[in-house]
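Engineer: just coords:
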């Protein structure tokens, strides 16, 4: 029995033993998948012979007006024609997997009552159980202070000793190596008359510490970074100095990518829209926005972003890092004061340094520390002259990527009303990922976004695209369009990326249906783009390009709502489950970023390699995890950072918890709560729904 792709080749073959173990519902799943893909191939061939490649809507192509409720909507319920044209290493590599690979076969296959999914299960997991849903919103009274728990003193002492030992051994190897193997160290010396490009410690840290575990970083991958990911296997014959590919690939569960809502797919309605935009617009706008690089797609995307955020206007740029590093110098300069959270991203720090403004740091998410700096800065003014500051700008992040903590927005807004400073919020990781409507921290805390002066975010996480945005009042945005370097000089966002973010954002918002003829006096008239907008609400259909036809589940917002609730459940389940198992976990429980503290440098590579080895328990699968160490984190707080996604199923999180439980016992990582208060991993798995609802 074979599992066919839409191109006719076998994706993977099921052995006779494994096919006998399939239930009738699984057989129905395979049969319906084959039929749907054959139908998609026929439609794609018919479209390729048409002179106008305009995409028809889902209801027209399938001949049905199917629009189920959220309760009966599977994870991949929308049609796609992209699968029929995909030819990537994924198809070849999947044949290397075992016959009954759980990463390719749904744990709970669809039934005949569900519309047949045509996207690969490896991109977005099938989960139709409404119990595994949760709404992300702030519960009044929940503490927003950083929940940082210290390990036992023995762990801290062992961590410091480990670093001292590694540094001492590294210096000893350098001392003897320079005398007995001078040819090896010759390339480290600068040429005659030139200064060294790298500092001594930078060179030493890279060669003697990072090199030992560099196999855990920058692992080459291929294919779609969805629920699973394909990784190239490699070996090193010279102790991680160089690597050689073995020619084989490993499919692993992906808990590392910023694919929060699972829109990083090669199949589905959003991917179809991006594919159609390439046919119509090509791959690039070939110019900056202030020259010939502004297209109708840019204007539509900016109008949609402004409505999505509830702001007057917005501008989009082609790079997330540049959104911060070029906007801050355009807003503040010498004589201004920037008050920044000590854990703010490097892009914010870069932008502040380029601006020439004075900067002061306050303790992470500590409103009392911020208030003390505000009182002192306002009363004392500028250094030496004591003149008032031209402006005071407080810069924070909505969700901190290394800590997994939300900004204390209610406390921050109270200070803003009292001290009248400008507020800049970086929502790179929070926009689209949290809140009942996916609108970020303002939605999560129930704060009017118009009370925030500047909202910044990126499209590289929740929307599966690239670039970033700045949103605020129209006067500010118009000014930034003329002086922001990333807008005036950099290449504008490419058309397929614009289409990807527009389609993904519209599917989260939902698209308002046409008004009845009696309401506007003309048959089929759509809600105009200039119509009053009530935030948070659906997007007017007139904002979207006329050629963009999204499936009904995306147009109605049902698919987006389901993804938001799946992400909220997965995030809270993993965070709560790891805590109950005894691990030290940073961050808030609704955060899709879940940092697990490792501390000891020697345990970082072991954790990463054990998770990838897939031998942590009998039914384990490989996991690709991200380990983070100095200088991205403080020296003694190295960690593994899990990134949850709506594409993961409850069974995926179960596997991850079982693997972490086994590795945690082997490496002695459970120092969060006493043994008597811990749950067993099976108890965590069985009581998952109860655990998620716990405060």
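Structural biologist: Noted; the coordinates are in hand. Please read these numbers as outputs of a predicted model, since none were measured by experiment. Numbering: from 1, shown residues only.
Engineer: can we go C-alpha only for contacts and neighbour counts from here?
Structural biologist: OK.
Engineer: for residue 293, which residues are in contact?
Structural biologist: Residue 293 makes contact with 285, 286, 287, 491, 492 under the criterion C-alpha atoms under 8 Å, 6 or more residues apart in numbering.
Engineer: grab the nearest non-local neighbour of the last one.
Structural biologist: Pointing back at residue 492 there. In this structure, residue 492 finds its nearest non-sequential neighbour in residue 288, 5.1 Å apart by C-alpha to C-alpha, 6 or more residues apart in numbering.
Engineer: isn't residue 458 right up against residue 464?
Structural biologist: No - under the criterion of C-alpha atoms under 8 Å, residue 458 makes no contact with residue 464, lying 9.9 Å away.
Engineer: of the two, which one has the most company?
Structural biologist: Neighbour totals were compared for residue 458 and residue 464, and residue 458 leads with 29 against 23 (other C-alpha atoms under 10 Å).
Engineer: ok, that one to residue 471 distance?
Structural biologist: According to C-alpha to C-alpha, to the nearest Å, residue 458 stands 11 Å off from residue 471.
Engineer: kindly report the same for residue 26.
Structural biologist: 47 Å.
Engineer: likewise for residue 685?
Structural biologist: Where residue 471 is concerned, residue 685 sits at a distance of 42 Å (C-alpha to C-alpha).
Engineer: so for these two, which residue has more residues nearby?
Structural biologist: Taking other C-alpha under 10 Å, residue 685 and residue 471 do not tie; residue 471 has more neighbours (25 against 20).
Engineer: take a look at this one as well, against the first:
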């Protein structure tokens, strides 16, 4: 590490120095070799299928009509899984056997049939954990949060055995909802026992036929799913591009609804505070300016940003120092920064009351487990300093230090890295599909647990490894991680960046 990497990083975030999320263009030779790799895989895959269907027809029977039944999987749709994913399957879904904290214990496994099946060896491997969303380090089985949960189990049990609207609203639910509302500075909040359902069942309660949803092109699937089942018209704008959003808004407002050209009943813009695959932070300052100008409703998904961004951990509004009341609907999850499960919706009391009456998660789904509520309450109080310590502030500071260090040092080494340097999610580009599994295997050999991602979860040219920083890692951990990643980068020839003079 150079002297610059050891500079003290304050909790105050200099915005003028943090606009580093513009993606670097792909080097031409990397582009060509990546396309060639896919082309070779596809050609040889089809050749193997051609001869396999002739000489090993039994292995392909499930892709043909049988006894009058159509195949559940088509030959074409199944090709990627058979000929590409299967080759690198060992890099995904590795089973674990402990708390996903600073380290992670993996169950070792082997395959004797080219990744079609796996069997456990009975041994384990402990790795430094850069794969879990344990941003503030609350994924723990000891400490004040775990102690409070133990007491909660004895007092309240583990389930309410009923939907919230029937007999499943426990006093601890209301305690948590009031705490969430206070934390995000809103009038009221509603908690849901599943993060995905928080979005997918709330959006249909807010907008219906005759409304328009304008969605960022990289929004999470829960937002997309909720938008589709709402019955609203959907338009998409370029990722985090406020100029493109303004163009979509101007056209939508001027043209109105299709055919009739009547004004839209509602216009709802849906965005995320932090995009977990790109590491980009929402340009909320510019978005709020558009909101004041065009008078649309704003829905911000803070699944990854709540707890992880801002000097107080209050998310993207805190990060940009913007009044939270300028956002109409605040959504967040407890699965990342709080070491728990579920999600929340916060806003004006009348709006939240309406959602309670119309959200399927509140009407049909079982209420959040009391012990999960207690975990969230305890972590909230630590973050807010209401436990009588400064532990929460230290965690937020440590997370930001680790995020900046990892992002900046990787760029200095010559890797192509996406995202803002204050993002706890740091994507490192791999490009070539063969390097997806190669990076994962080399990282495991060096005792680092990582998540690798490829097509179709990313564009075909944007295979990547996604590092998730955590406050549970010390500076020494991060320096050791950087050293090992550099070794892998040299081995796999990943240091292809053309940018120079990266400064912290």
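Structural biologist: Done, it's in. Quick caveat, the model's predicted, so the values are computed rather than measured.
Engineer: what's the TM-score for these two chains?
Structural biologist: Once superposed, the chains reach a TM-score of 0.97 (TM-score structural alignment, normalised by the length of structure 2), with 499 aligned residues with a C-alpha RMSD of 1.4 Å.
Engineer: and in structure 2, which of the contacts of residue 293 of structure 1 remain?
Structural biologist: Among these, the contacts conserved in structure 2 (both residues aligned by TM-score structural alignment, their matches' C-alpha atoms under 8 Å) are 285, 286, 287, 491, 492.
Engineer: so the third one, which state does it fall into?
Structural biologist: Read that as residue 287 of structure 1. Per DSSP: H, G, I helix; E, B strand; the rest coil, the secondary structure class of residue 287 of structure 1 is coil.
Engineer: map it onto structure 2.
Structural biologist: Here residue 287 of structure 1 is matched to residue 162 in structure 2, going by TM-score structural alignment.
Engineer: ok, and the closest non-adjacent residue to that match?
Structural biologist: Nearest residue to residue 162 of structure 2, sequence neighbours excluded (C-alpha to C-alpha, 6+ apart): residue 168, at 4.5 Å.
Engineer: also residue 321 of structure 1?
Structural biologist: residue 347 (5.4 Å).
Engineer: can you pull out the strands in the stretch 251-400 of structure 2?
Structural biologist: When assigned using DSSP state E, counting those that start in this stretch, the strands of the stretch 251-400 of structure 2 occupy the ranges 267-272, 274-275, 280-281, 297-301, 329-333, 343-347.
Engineer: the ones you listed: which one's closest to residue 105 of structure 2?
Structural biologist: Smallest distance to residue 105 of structure 2 across those (C-alpha to C-alpha): 24.9 Å, for strand 329-333.
Engineer: let me know the angle separating that closest one from strand 343-347.
Structural biologist: Counting by axes from the mean of the first three to the mean of the last three C-alpha atoms, to 10 degrees, strand 329-333 of structure 2 lies at 160 degrees to strand 343-347.
Engineer: count the residues that sit near residue 231 of structure 2.
Structural biologist: Residue 231 of structure 2 has 16 neighbours, counted by other C-alpha under 10 Å.
Engineer: tell me the spacing between it and residue 203 of structure 2.
Structural biologist: In terms of C-alpha to C-alpha, residue 231 of structure 2 sits 10 Å off from residue 203 of structure 2.
Engineer: how much space is there between the match of residue 287 of structure 1 and residue 361 of structure 2?
Structural biologist: According to C-alpha to C-alpha, residue 162 of structure 2 stands 12 Å off from residue 361 of structure 2.
Engineer: who has more neighbours, those two?
Structural biologist: Just comparing residue 162 of structure 2 and residue 361: by other C-alpha under 10 Å the higher neighbour count belongs to residue 361, 25 against 16.
Engineer: corresponding residue for the more buried one in structure 1?
Structural biologist: In structure 1, residue 361 of structure 2 lands on residue 486 (TM-score structural alignment).
Engineer: repeat for residue 460 of structure 2
Structural biologist: The pairwise alignment with structure 1 assigns residue 460 of structure 2 to residue 635, based on TM-score structural alignment.
Engineer: nearest residue to that match in space, please, no chain neighbours.
Structural biologist: That would be residue 629: by C-alpha to C-alpha, 6+ apart, it lies 6.9 Å from residue 635 of structure 1.
Engineer: what number of residues lie near that neighbour?
Structural biologist: Other residues close to residue 629 of structure 1 by other C-alpha under 10 Å number 20.
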